[in-house]
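Participant: no FASTA, just this:
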């Protein structure tokens, strides 16, 4: 039974990777840079994304919003007059805890890829599954928050190993918490040596210039001739 279970999981991941490569080919043709934004629920992905997108002068951005149910986050992005499509994963018992490559592929006709420089995929809030499923992205950003505890990198190492940038959000709350930022960063370094890290408050805007600059630097892809 155990071997069968492992084989089924491997087959599912392999099938996902095949679709992810097809997504990547479409992104290449359109010249779109794709960022997969991941975190636990409530870490501040949407607020950070709202503020970052407002400041991206000269970068044409679009968003795919992943949630188990509802369009609350997508509505917030749409209010910025940014192209956005909602992906709901609530098709089974409780809903899927992550986006996969096929979900993303199904949503792509809802955003104008040929008119975008940057596509941000806001994944479902979860610290396990999103790290296991590639969707065709160029970069992965992991958002941790100071309300979660310093030990998250040790408990969920794959999430921190799989990302290109770790953003520590909600630093405006530090005066009110017993939270050791240095300890968190030490654990991040232990599981992913050398990964880039930014300390920010999406609410106050502190550190968000660095997030904007990172996204601008990442948005370098040019269309591939047909």
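Facilitator: Nice, I can see it. Everything numeric here is computed off the predicted structure, so don't read it as measured data.

Participant: make it CA atoms for all contacts and neighbour counts henceforth
Facilitator: Fine.

Participant: tell me the secondary structure at the spatially most central residue of the chain.
Facilitator: With distances taken as C-alpha atoms, centre = their mean, the residue of the chain nearest its centroid is residue 37 (1.0 Å). For residue 37, the assignment made with DSSP: H, G, I helix; E, B strand; the rest coil gives strand.

Participant: which stretches in this protein count as strands?
Facilitator: Taking DSSP state E as the test, the strands found in the chain are 33-39, 61-67, 84-88, 118-122, 139-145, 165-169, 196-199.

Participant: need those in TSV with distance to residue 156, can you?
Facilitator: As requested, the strands of the chain are exported to TSV (distance: least, C-alpha to C-alpha, whole Å):
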stretch	distance to residue 156
strand 33-39	11
strand 61-67	21
strand 84-88	24
strand 118-122	19
strand 139-145	11
strand 165-169	13
strand 196-199	17
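
Participant: the residue nearest to the centre of the chain and residue 122 touch, don't they?
Facilitator: Yes: between residue 37 and residue 122 there is a contact under C-alpha atoms under 8 Å: 4.8 Å.

Participant: to residue 129, which of the strands of the chain lies closest?
Facilitator: Closest approach to residue 129 among the strands of the chain is made by strand 33-39 (10.1 Å; C-alpha to C-alpha).

Participant: what's next to the closest one, contact-wise?
Facilitator: Residues from elsewhere that reach strand 33-39, judged by C-alpha atoms under 8 Å, 6 or more residues apart in numbering: 27, 45, 117-127, 130, 136-144, 218-221.

Participant: any idea how far that strand is from the middle of the chain?
Facilitator: Relative to its chain's centre, strand 33-39 lies at 3 Å (C-alpha atoms, centre = their mean, to the nearest Å).

Participant: what's the angle from that strand to strand 118-122?
Facilitator: 20 degrees (axes from the mean of the first three to the mean of the last three C-alpha atoms, to 10 degrees).

Participant: how about the helices in this protein?
Facilitator: 2-30, 45-54, 72-78, 101-107, 152-155, 157-161, 181-191, 208-218 (DSSP state H).

Participant: want to try CSV for the ones you listed, with mean neighbour count as columns?
Facilitator: Formatted as CSV, those follow (neighbours: other C-alpha atoms under 10 Å):
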stretch, mean neighbour count
helix 2-30, 15
helix 45-54, 19
helix 72-78, 18
helix 101-107, 18
helix 152-155, 16
helix 157-161, 22
helix 181-191, 17
helix 208-218, 16
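
Participant: one more structure, for comparison:
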């Protein structure tokens, strides 16, 4: 049983990685950079992305966004208020996006001339962290209301991030959030990664985040995270890669 699970896992890994590499090459030729946004539900990811898109539209930057959910067009409707081209991607129950899904929407929908595509992944820090989408930049977001130890609980997500964004920082005091402990936990699983602070309500961090993304689009080097995306299985026989890498106790 273990051998068959491992074989399936390796097959999924190889297939998705191959598609992601091909998609990355194709988008690079077209001058498109993809930003993959990962977070738990309720992190404020949609609100922050909407602010970033609106700022990009104000600056006449050629941006677009794909937002993924199991159901409803709610997030696409919210993001479309920015004035940027937005497309809803429904996963039909799948808890994450894969490279094949993104490729289909890029081929059928991506507006001509787009140079920056934001992908709002399904709200989940487990499944989406396992799949490379051919992105240029992987950003993991977390709200102060989620707790300082979340990077240790989800080392694959935080350990594969090029950039970490702390959201809802206006609630740091009421939530009793320990920023120093959070920063230490992030650095434990992903040494050297930048941690940004943001608050969509006040607009704090919006311009900084957009500048970070544009710098990568324009060729700036990205942080090299210690972990690469790995497909997971919903079985108890799977060995968690964070433990193998010594990133969790």
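Facilitator: Looks like it arrived, so ask away. Everything numeric in this text was worked out from a predicted model, so none of it was measured.

Participant: so which of the strands of the first structure is nearest residue 178 of the first structure?
Facilitator: Closest among the strands of the first structure, using C-alpha to C-alpha: strand 139-145, at 13.0 Å.

Participant: show me what that closest one is packed against.
Facilitator: Applying 3 or more C-alpha pairs under 8 Å, 6 or more residues apart in numbering; DSSP states H and E, one finds that strand 139-145 of the first structure contacts strand 33-39, strand 165-169.

Participant: between strand 139-145 and the longest one, find me the angle.
Facilitator: Computed by the same axes, to 10 degrees, the angle separating strand 33-39 of the first structure from strand 139-145 equals 30 degrees.

Participant: strand 33-39 of the first structure vs the second structure, mean deviation?
Facilitator: Here the mean offset of strand 33-39 of the first structure against the second structure after fitting is 0.6 Å, by mean C-alpha distance after the TM-score superposition for the first structure.

Participant: which part of the second structure lines up with that strand?
Facilitator: Here strand 33-39 of the first structure aligns to the second structure at residues 33-39, judged by TM-score structural alignment.

Participant: likewise for the shortest one?
Facilitator: Residue correspondence for strand 165-169 of the first structure in the second structure, counting by TM-score structural alignment: residues 163-167.

Participant: quick check: closest non-adjacent residue to residue 163 of the second structure.
Facilitator: In this structure, residue 163 of the second structure finds its nearest non-sequential neighbour in residue 139, 4.9 Å apart by C-alpha to C-alpha, 6 or more residues apart in numbering.

Participant: need the contact list for that neighbour.
Facilitator: 35-38, 161-165.

Participant: most neighbours among those, please name it.
Facilitator: Of all the contacts of residue 139 of the second structure, residue 161 has the most neighbours under the rule other C-alpha atoms under 10 Å, reaching 30 neighbours.

Participant: look up how far residue 136 of the second structure lies from that one.
Facilitator: 11 Å (C-alpha to C-alpha, to the nearest Å).

Participant: and what of residue 23 of the second structure?
Facilitator: Residue 23 of the second structure sits 11 Å away from residue 136 of the second structure, going by C-alpha to C-alpha.

Participant: equivalent analysis for residue 185 of the second structure, please.
Facilitator: Applying C-alpha to C-alpha, the value for residue 185 of the second structure to residue 136 of the second structure is 24 Å.

Participant: about what we covered before: generate the PyMOL command that creates a selection of the buried members of the contacts of strand 33-39 of the first structure.
Facilitator: To isolate the buried members of the contacts of strand 33-39 of the first structure in PyMOL, using 16 or more other C-alpha atoms under 10 Å:
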select buried, resi 27+45+117+118+119+120+121+122+123+124+125+126+127+130+136+137+138+139+140+141+142+143+144+219+221
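
Participant: ok, how many other residues are close to the residue nearest to residue 85 of the second structure when sequence neighbours are not counted?
Facilitator: Distances taken as C-alpha to C-alpha, 6+ apart put residue 64 closest to residue 85 of the second structure, at 4.9 Å, once the chain neighbours are dropped. Counted with other C-alpha under 10 Å, the neighbours of residue 64 of the second structure add up to 24.

Participant: kindly state which residue of the first structure is aligned to residue 64 of the second structure.
Facilitator: Here residue 64 of the second structure is matched to residue 62 in the first structure, going by TM-score structural alignment.

Participant: I'd assumed residue 119 was in contact with its match.
Facilitator: Yes: using C-alpha under 8 Å, residue 62 of the first structure and residue 119 qualify as a contacting pair, with a distance of 4.8 Å.

Participant: so what's residue 60 of the first structure up against?
Facilitator: For residue 60 of the first structure, the contact set (C-alpha under 8 Å, 6+ apart) comprises 115-118.

Participant: same thing but at 6 Å, please
Facilitator: Each residue near residue 60 of the first structure by C-alpha atoms under 6 Å, 6 or more residues apart in numbering is listed here: 116-117.
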